[in-house]
Structure formats: C-alpha cells, structure tokens
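1. no FASTA, just this:
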C-alpha cells in the first residue's frame, strides 16, 4: 500500500436555514470535498460558500451526485430509468461546476451519494449510467466509488479514472460492502478506534468487518462523513493518526490553482 492517502468528506449538505455539519472545520482537515449538488441536499448559496472556502484552502472539489430526494437526504432507493439517471447526473455536475468556477475552482471528480452510491456499488445498470454521464460531461473527471464495486468496473469500462475509497466511520460486511444504516453498529463514533482502523487500512490494506472478519480493501481515499455525530473530532483524530504513522495526506487529484476571476463572495 502507498503511504499516501486522500481524506474526503461530504459537505454543503444544509438547505436554506437548516444547517448540517461544520463545513468550515472539516475543510481545514480534509483534502477533497464531496459537495452536494442540490438533489439530496444543498442550495445555491450554501454550495457557493463551500466552493469558495474550498478554493481558499486548496481543497479539491468533487460533485456529489444523488437521487432527487431532499426529504430523504438521498438515502432512499429510487427506481430511476438509466437514461433519465444519466441526464440527472449530468445536470448535477454542471450545476456545481458552474458555481465552483465562479469561485476560482472547478469540479475535478465525481462521487455518488447515499442510496445512489450503494445502488451503483452492486447494480451494473446504475453503475453504467453514472459512468456514462461523467464520460459525456468530461471524460477527464475521476469517479470515486467503493473499493471492489461495480461502479469502479463501470468507470474503467467508460474510460474514466476509477478511484477506490474506504469509509472511516462506517461498518463493512464480510463481502466488503457497507453495512446497512439500519443495523446496529453500522455507523462508528469512537475517534480513537476509527483512527486506528484507518492507519491499518492504509498500511496493511485491511479493515475489520462487522462480523469480526478481516476484509481486504485497497483505497486511495478515505471518507469521513460530515454529518456523522462528532465528525470534526473524528476527522481530526484520523488525520493526526495517519500523519503520526508517517502517511502523507494529499488529494488524489490536484485542485486547480486559485483563479484571478474568482468573485471572493461568500454566496451569503
């Protein structure tokens, strides 16, 4: 395993007057920001503010595309026709890319969210639709997905760079998939234990499954969910532990240099 890893987090997930997570604090800890695109969370003002702060810190901006499901936070399966899903993913990438460019950055990778992420991990048709949308929009954009998933197979088949990721704060099944959030213990909260499993993940390429077995996972990026209780403390503990183990933390793809055309607005 390489002693270099990216830290990513889901950000911009508030809506209107409703705030979720501490985007400012997380942007000081991660190297890549999976920014909501308005379908599962986020509104234009929030997304613009997050993109501006990410650009200021040199954090890579990725489009976190999802099902059209604000009420369910994108965590409910929706039976979308693959052709329609292609169009909806293109729409989301384009929306966030436009906002990011106003703030001197741009979308430089794509990662599905929630139920779409889980569906694309195991369903070939869903995975192919996501990959097709990205290839149509910009074939240079890497696609981030669960290590060993159908999504990464589809990414490679579409000529995209496939970036495998693992999750710091989520339990795994023995098959290497994420345990359902409905199961006890599916979401982890102990910063010390989470940090230790992340060091093991990078150095040994394994992670413990929910049944106690050891699962091989080769990942270039580690996700710490921004909406998990104690997310900032978890991300800080993970970063300290990785750096303490001599592991370099950097984005898997370099963010663009600050642009002189950036508005500098907070998008308030």
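-> Done, it's in. Since the structure is predicted, the reported quantities are computational estimates derived from the model, not experimental observations. Numbering: from 1, shown residues only.

2. When you work out contacts or count neighbours from here on, use the C-alpha atoms and nothing else.
-> Will do.

3. Isn't residue 55 up against residue 102?
-> No - counting by Cα atoms under 8 Å, residue 55 does not reach residue 102; the two are 10.5 Å apart.

4. Compare those two and say which one has the larger neighbour count.
-> Neighbour comparison, residue 55 and residue 102: the larger count goes to residue 55, with 26 against 18 (by other Cα atoms under 10 Å).

5. Surely the more buried one forms part of a helix?
-> Yes - according to DSSP: H, G, I helix; E, B strand; the rest coil, residue 55 belongs to a helix.

6. then this one, side by side with the first:
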C-alpha cells in the first residue's frame, strides 16, 4: 500500500510539519496550493524535495481559509468549486514545471474533502473540473477520495466523467461504522498513540479497520494517509514503512 502525506502546509515564517524528515518515507505528497496553507516559495521547496526523493506529487486544494486551515466549509456555487480546484491545481502544476515534474492527482483538503464525500453537487463540480483539465493533459489526473463501506455512488460519478479514483484510508483517524472519519470535534477522533497508529496502519493494509465502537469494518484502499500536522503520526511513518516492507 502506498503511503501519502499532506505536505507544504507552512506559510511564510509559520511552520507546519517536518516535510524534509517525512519525504524519504512516503510515496505520494499532497502539496498545499496556497488557499488553506502554503505560498509560492513553500510550494517550490516542497516540490523540489518530492522530486529529489522520487515521490509522486498531488495537488491538495482547499477552501480559501488560512485562518481556519481549510477546515471550515464555505458555501460555493458549482462553478466556483470548479474554478478554485482548477486554479490551485494549475498553480502547483506551474511550480512543478519549474522543477521538471508534474501533478499526478488531486486530493481536496479538509472541509472541501468532506464536502465532496457528502455532497454530490460538490463532487460533480470537482469531477467536471478535472475532466476538463484532463482533456488538455497527456497523463490524466486521478482524484483521491475516502474509501468507505460503499463507494458505488462515487465510482459511478467518476466513471461518467472518466476520472480515475484513488481510494485512501487514514492511519491516525478514527472511523465510524459506515467508513466515515469521526469528526475532529469528537473525543478519540484523532489517534495520538504511536502504537495505535501503527496498529491501524497494518490493519488497513490487510483490508479492514476497527471502528471507534469496536466493530471490524472491511475497507479496501489504494493508499494510506498519515497527517503531516500530527507530530505523533510523523514519528510513526518510518515504522509504518518498515513494517509494510517486511
């Protein structure tokens, strides 16, 4: 299973995460595009680091909400959603071109990610934007989404737009019985224990996860996310990589 991490989420002199320490251990970097975090200089530094470590680059667009770190849902028309996804993905693509790289996929950030999973109109807008961008690309962009108990609706919409999906799971987030992430506002939503994160990572690699209530849920995923803003999970990335290569 590929490891992915949210990266490049610093902004000016404000630092978030430890990208240089994390990059050698991951396969895919979800790089912030300037709306919820980052700036052109941080984007460039992160892209250069990813390319140096042969890490696949993904755009991590979010709502224009640096004070809320993109975790607050902001109402947008479908057209506005299409524009913000295209704008941010295009900005990262241009930075990638400076370094001889390219964007391979899109993983919406924070509230935008949750909105696409719960609101078909948001997902439709994102897929429409990506389908239009893909018509101009030699290598089409894939969309990274949350693997749930039932992915049939998302799969059908993605097929309609001819957009490939990458299903992800989370090593450091609690799940409910439907395969949804437990809201960060709820107790126990984010795992902070090294052993718990490692245990869940290995469990997900085997195709299942234990929910917050203790139920075993079958869950198939292409890639595993460890959040770059969670110090405990960053410290566990190397152990997850080593365990998955045994």
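-> Right, received. Where do you want to start? Keep in mind that what you see is a predicted model, and the values were worked out from it rather than measured.

7. Which position in structure 2 pairs with residue 137 of structure 1?
-> Mapped onto structure 2 by TM-score structural alignment, residue 137 of structure 1 lines up with residue 133.

8. Whatever helix or strand that match lives in vs structure 1 - mean distance after superposition?
-> Here residue 133 of structure 2 sits within helix 120-134, counting by DSSP states H and E. Helix 120-134 of structure 2, aligned to structure 1 and superposed, deviates on average by 0.9 Å (mean Cα distance after the TM-score superposition for structure 1).

9. Helix, strand, or coil at the residue nearest to the spatial centre of structure 1?
-> Centroid-nearest residue in structure 1, with Cα atoms, centre = their mean: residue 34, separated by 4.4 Å. Put simply, residue 34 of structure 1 is strand when judged by three-state DSSP.

10. next one: the lengthiest helix in structure 1 to chain centre, how far?
-> Counting by DSSP state H, the longest helix found in structure 1 is helix 82-102. Taking Cα atoms, centre = their mean, to the nearest Å, the mean C-alpha location of helix 82-102 of structure 1 is offset from the chain mean by 16 Å.

11. That helix: which residues count as buried?
-> In terms of neighbour count (16 or more other Cα atoms under 10 Å), helix 82-102 of structure 1 has its buried residues at 82, 85-86, 88-97, 99-102.

12. just stretch 192-205 of structure 1 next, same as before
-> Neighbour counts over stretch 192-205 of structure 1 (16+ other Cα under 10 Å) mark 194, 195, 197, 198, 199, 200, 201, 202, 203, 205 as buried.

13. Chain neighbours aside, what residue packs nearest to the third one?
-> Okay, so that is residue 197 of structure 1. Closest residue to residue 197 of structure 1 apart from its sequence neighbours, by Cα to Cα, 6 or more residues apart in numbering: residue 207 at 6.5 Å.

14. Give me the neighbour count for that neighbour.
-> Neighbours of residue 207 of structure 1 under the rule other Cα under 10 Å: 26.

15. Test my guess that residue 158 of structure 2 contacts residue 164.
-> Yes - with contact defined as Cα under 8 Å, residue 158 of structure 2 counts as touching residue 164 (6.7 Å).

16. Between these two, point out the one with more neighbours.
-> A direct count of neighbours by other Cα under 10 Å for residue 158 of structure 2 and residue 164 places residue 158 higher, at 20 against 17.

17. Which residue in structure 1 aligns with that one?
-> By TM-score structural alignment, residue 158 of structure 2 lines up with residue 155.

18. Shouldn't residue 5 of structure 2 be within a helix?
-> No - going by three-state DSSP, the assignment for residue 5 of structure 2 is strand, not a helix.

19. What segments of structure 2 are strands?
-> Here structure 2 has its strands, by DSSP state E, at 2-7, 28-32, 56-60, 105-106, 142-146, 165-170, 208-210, 216-218, 223-225.

20. Quick one: closest of the ones you listed to residue 118 of structure 2.
-> Residue 118 of structure 2 lies closest, by Cα to Cα, to one member of those: strand 142-146, at 10.8 Å.

21. The match of residue 158 of structure 2 and residue 235 of structure 1: what is the separation?
-> As defined by Cα to Cα, to the nearest Å, residue 155 of structure 1 lies at a distance of 28 Å from residue 235 of structure 1.

22. List the contacts of stretch 135-150 of structure 1.
-> Applying Cα atoms under 8 Å, 6 or more residues apart in numbering, the contact partners of stretch 135-150 of structure 1 are 90, 93-94, 108-112, 117, 120-124, 127, 131, 134, 151-152, 155, 158-166, 176-177, 217-219.

23. Just the endpoints, please. Distance across it?
-> 16 Å.

24. Now do the longest helix of structure 1: which range of structure 2 does it align onto?
-> Taking TM-score structural alignment, helix 82-102 of structure 1 hits residues 78-98 over in structure 2.

25. how big's the offset between that stretch and structure 1?
-> Looks like 0.6 Å for stretch 78-98 of structure 2 (mean Cα distance after the TM-score superposition for structure 1).

26. what's next to that stretch, contact-wise?
-> Outside stretch 78-98 of structure 2, the residues that touch it by Cα under 8 Å, 6+ apart are 33-35, 40, 43-44, 47, 59-63, 102-103, 106, 121-122, 124-126, 128-130, 133.

27. how close does residue 98 of structure 2 get to residue 228 of structure 2?
-> From residue 98 of structure 2 to residue 228 of structure 2 the distance is 24 Å (Cα to Cα).

28. give me the number of residues near residue 69 of structure 1?
-> For residue 69 of structure 1, the neighbour count with other Cα under 10 Å is 17.

29. what's near enough to touch it?
-> Contacts of residue 69 of structure 1 (Cα under 8 Å, 6+ apart): 39, 40, 75, 76.

30. Number of residues surrounding the aligned residue in structure 1 for residue 25 of structure 2?
-> Aligned counterpart of residue 25 of structure 2 in structure 1: residue 29 (TM-score structural alignment). Residues near residue 29 of structure 1, counting by other Cα under 10 Å, number 20.

31. In this structure residue 29 of structure 1 contacts residue 240, no?
-> No - with contact defined as Cα under 8 Å, residue 29 of structure 1 does not reach residue 240; the gap is 9.8 Å.
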